[in-house]
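> no FASTA, just this:
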């Protein structure tokens, strides 16, 4: 049994995916998403600068195209997973690979989500802060102590010792100071705003309303949702995908739920290896693989 992990935004680099484009299933994925988004993803993959691929839609589209492309190749070769988890944006990639949404519908959802979140960032400026050495309880306590009426919440429950909080710029500054004064390390993230917090509420509404227009199928295998680490239910898809924009990403909780079911083999389908490393921090007894380059894909297929 194998769990697939679909990468989130943030690990994008120039050239990502370019070594995979000669594979028909990857090429088709890039072409279809390019048509749906009116972006030349193949050009971005081959020639895009860091600044270009950091654009809200471009970064998410490239990340998703690599995940879906690689996953499609693996499925075609008979390597379908027993379960799948996506991190933030990766939830949309997971919907495609689990055959819940068509790639064209998922690309349209990506565009709506990215643009809605960008508008929310302009309307409600904010920031995110990674707390090193923090538990979820530590993060909650810090937020309660320094919020002073501002929005400040745990946003990404990544792994033991790594929790990200999200909120107004002023609240994040207070949290950063308080955490450092306690002798602990923290890192302010290079994000456009306070993702996965109530400051994204307008974006959550837009995403939910768009998802109400889509048809969601039953997943072909277990798919856990970021919002609650529970199995995906097509009947509640719109509400949960909307809520995901302003709710914390429960990655560690999702992995622990799968560990309890006996899942010990994890493959990050996407570029960068961030999620595979988080799984290592959650449980070192797991087997972890990252497949985001041609070399990694060939090694996995030929193992």
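In hand now; what should we look at? Given the structure is predicted, the values throughout are model-derived calculations rather than measurements. Residues are numbered from 1 along each chain as shown.
> please make it C-alpha for all contacts and neighbour counts, starting now.
Will do.
> most distant residue from the centre of the protein?
In terms of distance from the mean C-alpha position of the chain, residue 181 ranks first, at 31.1 Å (CA atoms, centre = their mean).
> what's the longest strand in the chain?
Scanning the chain for the longest strand, with DSSP state E as the assignment, gives strand 152-159.
> contact partners of that one?
Residues outside strand 152-159 that contact it (CA atoms under 8 Å, 6 or more residues apart in numbering): 136, 139-140, 143-144, 163-168, 171-172, 195-197, 247-253, 278-279, 281-282.
> show me where the protein has helices.
For the chain, the helices defined by DSSP state H occupy 24-37, 41-47, 50-53, 56-76, 90-97, 103-123, 136-146, 169-181, 201-211, 237-246, 251-260, 274-282, 294-301.
> pull the number of nearby residues for residue 235.
Per other CA atoms under 10 Å, the neighbour tally for residue 235 reads 12.
> check contacts around the residue nearest to it when sequence neighbours are not counted.
In this structure, residue 235 finds its nearest non-sequential neighbour in residue 216, 8.0 Å apart by CA to CA, 6 or more residues apart in numbering. Neighbouring residues of residue 216 by CA under 8 Å, 6+ apart: 100, 101, 234, 235, 237.
> mind running it again at 6 Å?
Taking CA atoms under 6 Å, 6 or more residues apart in numbering, we find residue 216 in contact with 100, 101, 234.
> alongside the first one, take a look at this:
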């Protein structure tokens, strides 16, 4: 059996106009955007389709916007009766994966990720933290660079994206020092990322605590599609693990490369990135070039993916 994985985009993949073709052509997709507007009491769909980048890039709007667009992409491909064997999402994308699995409803997840975005934005004062992508250096040496820079402040691995791309985050001086050390250890490049806070580091502990309180009152549905957690790079075994995993996810490294490798070891050969952009598709190809990778974000990509996948499964 040819197994299919659905993977969901994280923060940073947003762009003005994302999902507009799906909204215009499929009532199911239009309903997703309309439901988000209703949940939040604002016209987020207008901001997504014709707003300005500054507003869309505010984390408290970015997060519900990406989840909305990703859910719309899922509704579009679902019309073709394609079924995933497993699902996962990068950071924020994990919330979309859990929603399509049945754990959250849209009316639960949209206000939740808006609050998550606000908590993450407010956790670290502007200018105190940063993130940097270390390119072309193996994991062990990146960890060494972080450890050697700890005298200058907090710095930790935040995202293990794919071979040769690990993102570190923490206090500005410590991240800069770790990047300098990484270059001396052989890193090809160190690229500062434009993000409002050092996500997935211990500096986000206040955001995690606030999120924990929000999660307490939410009743969860069932896991109808297996989901692999960012925190463990393993399958979520039971619904009662989910709240703790999402609490830990905010301040823990995202084990994305390990997640994809777990899927590959379980026989997945087809990966479909649902949502804005093709960042995750690029990561998957860097992990294993022989895999079949598709994305769905507009009519052309939907057509290409569904034609390729109609004989799979």
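Cool, the structure landed. All of these numbers come straight from a predicted model, not from anything done at the bench.
> quick one on the thing from earlier: so which of the helices of structure 1 is nearest residue 188 of structure 1?
Ranking these by proximity to residue 188 of structure 1 (CA to CA) places helix 169-181 first, at 8.0 Å.
> ok, back up a step: could you tell me the angle between the longest strand of structure 1 and helix 169-181?
On the basis of axes from the mean of the first three to the mean of the last three CA atoms, to 10 degrees, strand 152-159 of structure 1 is oriented at 60 degrees to helix 169-181.
> so strand 152-159 of structure 1 aligns onto which residues of structure 2?
Aligned using TM-score structural alignment, strand 152-159 of structure 1 spans residues 155-162 in structure 2.
> now do that stretch: distance to the chain's middle.
Put simply, stretch 155-162 of structure 2 sits 13 Å off its chain's centre (CA atoms, centre = their mean, to the nearest Å).
> after superposition, how close is it to structure 1?
Once fitted to structure 1, stretch 155-162 of structure 2 is off its aligned match by 0.5 Å on average (mean CA distance after the TM-score superposition for structure 1).
> which parts of that stretch count as buried, going by neighbours?
Neighbour-count burial for stretch 155-162 of structure 2 flags 155, 156, 157, 158, 159, 160, 161, 162 (criterion: 16 or more other CA atoms under 10 Å).
> filter the contacts of residue 216 of structure 1 to the buried ones?
Those of the contacts of residue 216 of structure 1 that meet the buried threshold are 100, 101, by 16+ other CA under 10 Å.
> can you redo the contacts of residue 216 of structure 1 as a markdown table with distance to residue 61 of structure 1?
Output for the contacts of residue 216 of structure 1, formatted as a markdown table (distance: CA to CA, whole Å):
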| residue | distance to residue 61 of structure 1 |
| --- | --- |
| 100 | 18 |
| 101 | 16 |
| 234 | 23 |
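> of all the contacts of residue 216 of structure 1, which comes closest to residue 208 of structure 1?
The shortest approach to residue 208 of structure 1 among the contacts of residue 216 of structure 1 belongs to residue 234, at 13.2 Å (CA to CA).
> ok, the residue nearest to the closest one when sequence neighbours are not counted to residue 4 of structure 1 distance?
Leaving aside its chain neighbours, residue 234 of structure 1 sits nearest to residue 216 (5.5 Å; criterion: CA to CA, 6+ apart). According to CA to CA, to the nearest Å, residue 216 of structure 1 stands 20 Å off from residue 4 of structure 1.
> before I go, just wanted to say thanks for your time.
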